[in-house]
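**Q** With the input below, show me the fold.
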Amino acid sequence: MSAPMFRARSLAYRTDFMIHAFHGTVTEREDCVRLETPSDPDFYSGNMLLFPSRPGPGDAVRWVRRFHEEFAHAPRVRHVMLGWDDPHGSKGGVEPFLAAGFTLGENDVLTANTVHPPPRPLAGLEVRPLESDAEWAAVVELHLTDDEPPAPLDVYVPFVHRHVGRYRELTRAGLGTWFGAFLEGRLVGDLGIFCREGVARFQEVETHPEFRNRGVCGTMVHEVSRHALANMGASVLVIVADEHGPAGRIYRSVGFRNTERQYMLNRRPVPAT
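**A** Got it, this is the predicted structure:
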């Protein structure tokens, strides 16, 4: 990551590209920016186009055409992923995309400069960097506990292995740290945090289903936030949460505040019959 960080207006997309560009390429065009991860065509948000403003009339055709043009050299990229760099704007004209089979992702982008303990810290939870191959393997298993995987298992399982492997390479390169949350020696949660130019971005915050609603997530995010502010040169912490999920409430409970909005449109590949 020696090249200058891509200067999106959106903190969410700026830090997304900051991380994903380690294994991919960021190519600026006149009308959009292409993020590509050649090693993983099934990585939806690692192969996408980012446009400068929200979609308007005719963009449901134009944006999809531009995606296919930009990824014409990569036939194994079978999805279509689109975003727009408008952190404070509205959704724009998404209805034609939805009618064409896209799903809309709506995220809250939360930031903090300081944090405080959660209302229910979990006593006995050990939060520390991963130390062994076995602990990284446990992270893979934890991320495969999803009851509703976003892709067929024959695609999703190898993707998770590759995805966790990419994060491990990032930590080996000294660009961030992956933390595990351990209770009586068992991995019950994990997350990564990566920092550049004073901006630290959380990644893949996960709690084992058997240990949710016990304070694992809040305790883990609080402790890692303190670490990033004290030891990683971070002055701004960034974390992204699905608007419709419970995570945002937990992040706000330790001091994060809603700062921006992030929208994206994704059309997944049609399953083979």
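**Q** contacts, neighbours, all on C-alpha from now
**A** Noted.
**Q** How about the secondary structure of Ile239?
**A** On the three-state scheme (DSSP: H, G, I helix; E, B strand; the rest coil), Ile239 is labelled strand.
**Q** The spatially most central residue of the chain: what's it in contact with?
**A** Centroid-nearest residue in the chain: Gln203, 5.4 Å away (criterion: Cα atoms, centre = their mean). Contact analysis of Gln203 by Cα atoms under 8 Å, 6 or more residues apart in numbering lists Leu191, Gly192, Ile193, Phe194, Ile239.
**Q** mind listing which of those residues are in helices?
**A** Judged by DSSP state H, helices contain none of the contacts of Gln203.
**Q** tell me which of those is nearest to Glu28?
**A** Phe194 (23.2 Å; Cα to Cα).
**Q** That closest one - how many residues pack around it?
**A** 25 (other Cα atoms under 10 Å).
**Q** And this one, please, so the two structures can be compared:
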Amino acid sequence: MDIASLAFRTDLAMLEHSGSEIEDRGTHLVVRTPDNPAYWWGNFFLLSTPPSDADEARSWVATFETQFPGARHRTFGVDGQAGTIDDLAPFAEIGLDVDLSAVMTATSVHEPPRPNTDATYRPLDSDSDWAQQIEVARAGEDVGYELPFVTARTAAQRRLVDAGHGAWWGAFEGDRLLASMGLFTASPGLARFQSVKTHPDARGRGLAGTLVHRVSRYGYDELGAHTLVMVADPDYLAIRIYRSVGFAETERQLQAERKPAG
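**A** Prediction:
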């Protein structure tokens, strides 16, 4: 299966780097992360085209259940670069949540309008730093996720660093981690941002924009990237931060999911 979506191509590269398994079935990919089966977007189907109607969507759900018999979630990506939320209507009709994300790219960056010069910006390099990464993840958008899930995902992120694919950076005040993000090589000349997060106590201080700029420079200068990729919620305020340093929306990513009950 040839993948057109820049977002999914880089997603899959990150998953493969950290130990996930990808099986090509022609019409779809089956993606598995054996060491973190509760990771919805590490255990999913990537479809070459969206379902044409609700019956086909139900068929995909049934096929998913045969491949992931113990899973409490149902997750589907749909390949493409310029889809719309209407393409996912058959999944919505059978009760799945559907989502469209902005795929943002940059071939050059500049400082944000109000850079934060008080914090220290550096890669995570100690057990203490990585322990704090779990705290920042759970305090931010991962709030509500169980600790074992966040811990397993953080361990996978650290494996990416240890394998030499890139680095996980943080904005520190003293020894305290306030914001963090990863940047890793997906293929020659292409690098992908991962999990841009700021602790709720530190938002509104320009940390994320400054860190995105610093990490982008690392991508160009040390990873040899020509194009940087990040995926963002088009309705979330953070997208303005990415635009402020030079990122622009170039594609869209389509996903459908049914979260575990409760």
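**Q** returning to that earlier point: who wins on neighbours among the contacts of Gln203 of structure 1?
**A** Ile193 (27 neighbours).
**Q** Which residue in structure 2 aligns with it?
**A** Counting by TM-score structural alignment, Ile193 of structure 1 corresponds to Leu183 in structure 2.
**Q** give the contact list for its match.
**A** Going by Cα under 8 Å, 6+ apart, Leu183 of structure 2 touches Gly166, Ala167, Trp168, Ala191, Arg192, Phe193, Gln194, Val215, Gly219.
**Q** for Gly46 of structure 1, same thing?
**A** His20, Gly24, Leu35, Glu36, Thr37.
**Q** Return the residue of structure 2 aligned against the last one.
**A** This points to Thr37 of structure 1. Using TM-score structural alignment to pair residues, one finds that Thr37 of structure 1 aligns to Thr33 in structure 2.
**Q** Look up how far Leu12 of structure 2 lies from that match.
**A** Applying Cα to Cα, to the nearest Å, the value for Thr33 of structure 2 to Leu12 of structure 2 is 11 Å.
**Q** all strands for the stretch 101-250 of structure 1, in order.
**A** Assigned strands in the stretch 101-250 of structure 1, in chain order: 103-112, 126-129, 176-183, 186-196, 199-207, 236-242 (criterion: DSSP state E, counting those that start in this stretch).
**Q** and the last one, how far out from the chain's middle?
**A** Spelled out, it's strand 236-242 of structure 1. Mean C-alpha position of strand 236-242 of structure 1 versus that of the full chain (Cα atoms, centre = their mean, to the nearest Å) differs by 9 Å.
**Q** before we move on, the earlier item: what's the counterpart of the residue nearest to the centre of structure 1 in structure 2?
**A** Taking TM-score structural alignment, Gln203 of structure 1 has Gln194 as its aligned residue in structure 2.
**Q** Just list the residues touching the equivalent of Cys217 of structure 1 over in structure 2, thanks.
**A** Counting by TM-score structural alignment, Cys217 of structure 1 lines up with Ala208 in structure 2. Residues in contact with Ala208 of structure 2, defined by Cα under 8 Å, 6+ apart, are Ala179, Ser180, Val196, Lys197, Thr198, Ile241.
**Q** Equivalent analysis for Asp118 of structure 2, please.
**A** Glu173.
**Q** Quick one: map it onto structure 1.
**A** Checking TM-score structural alignment: Asp118 of structure 2 goes with Gly124.
**Q** okay, now the closest residue to Pro113 of structure 2 other than its chain neighbours: neighbour count?
**A** Of all residues not flanking Pro113 of structure 2 in the chain, Ser244 sits nearest, at 7.0 Å (Cα to Cα, 6 or more residues apart in numbering). With neighbours defined by other Cα under 10 Å, the count for Ser244 of structure 2 comes to 18.
**Q** what separates Ser244 of structure 2 from His110 of structure 2, distance-wise?
**A** Ser244 of structure 2 is 8 Å from His110 of structure 2, by Cα to Cα.
**Q** circling back to that earlier point, tell me the contacts of the alignment partner in structure 1 of the residue nearest to Pro113 of structure 2?
**A** Taking TM-score structural alignment, Ser244 of structure 2 has Ser253 as its aligned residue in structure 1. By Cα under 8 Å, 6+ apart, the contact set of Ser253 of structure 1 is Pro118, Pro119, Gly218.
**Q** From Thr114 of structure 1, how far off is the closest residue in space to the first one that isn't next to it in sequence?
**A** Distance criterion Cα to Cα, 6+ apart; nearest residue to Pro118 of structure 1, sequence neighbours excluded, is Val254 at 5.0 Å. Relative to Thr114 of structure 1, Val254 of structure 1 is positioned 9 Å away (Cα to Cα).
**Q** So between those two, which is more surrounded?
**A** Neighbour count, other Cα under 10 Å: between Val254 of structure 1 and Thr114, Val254 has more, with 21 against 15.
**Q** Arg120 is in contact with that one, correct?
**A** No: contact between Val254 of structure 1 and Arg120 fails when scored by Cα atoms under 8 Å: they sit 10.2 Å apart.
**Q** Mind listing the shared neighbours of the two?
**A** Applying Cα under 8 Å, 6+ apart, one finds that Val254 of structure 1 and Arg120 are jointly contacted by Gly218.
**Q** what sits against Tyr263 of structure 1?
**A** Here Tyr263 of structure 1 is in contact with Gly83, Trp84, Lys91, Leu104, Gly105, Glu106, Asn107 (criterion: Cα under 8 Å, 6+ apart).
**Q** Map it across to structure 2 for me.
**A** By TM-score structural alignment, Tyr263 of structure 1 lines up with Leu254.
**Q** and if you look at His20 of structure 1?
**A** His20 of structure 1 maps onto Leu15 in structure 2, with residues paired by TM-score structural alignment.
**Q** measure that match to Phe184 of structure 2 for me?
**A** Distance, Leu15 of structure 2 to Phe184 of structure 2, using Cα to Cα: 11 Å.
**Q** List the members of the contacts of Gly46 of structure 1 that persist in structure 2.
**A** Retained in structure 2 by both residues aligned by TM-score structural alignment, their matches' Cα atoms under 8 Å are the following of these: His20, Gly24, Leu35, Glu36, Thr37.
**Q** so how many other residues sit close to the fourth one?
**A** If you count neighbours by other Cα under 10 Å, Glu36 of structure 1 ends up with 27.
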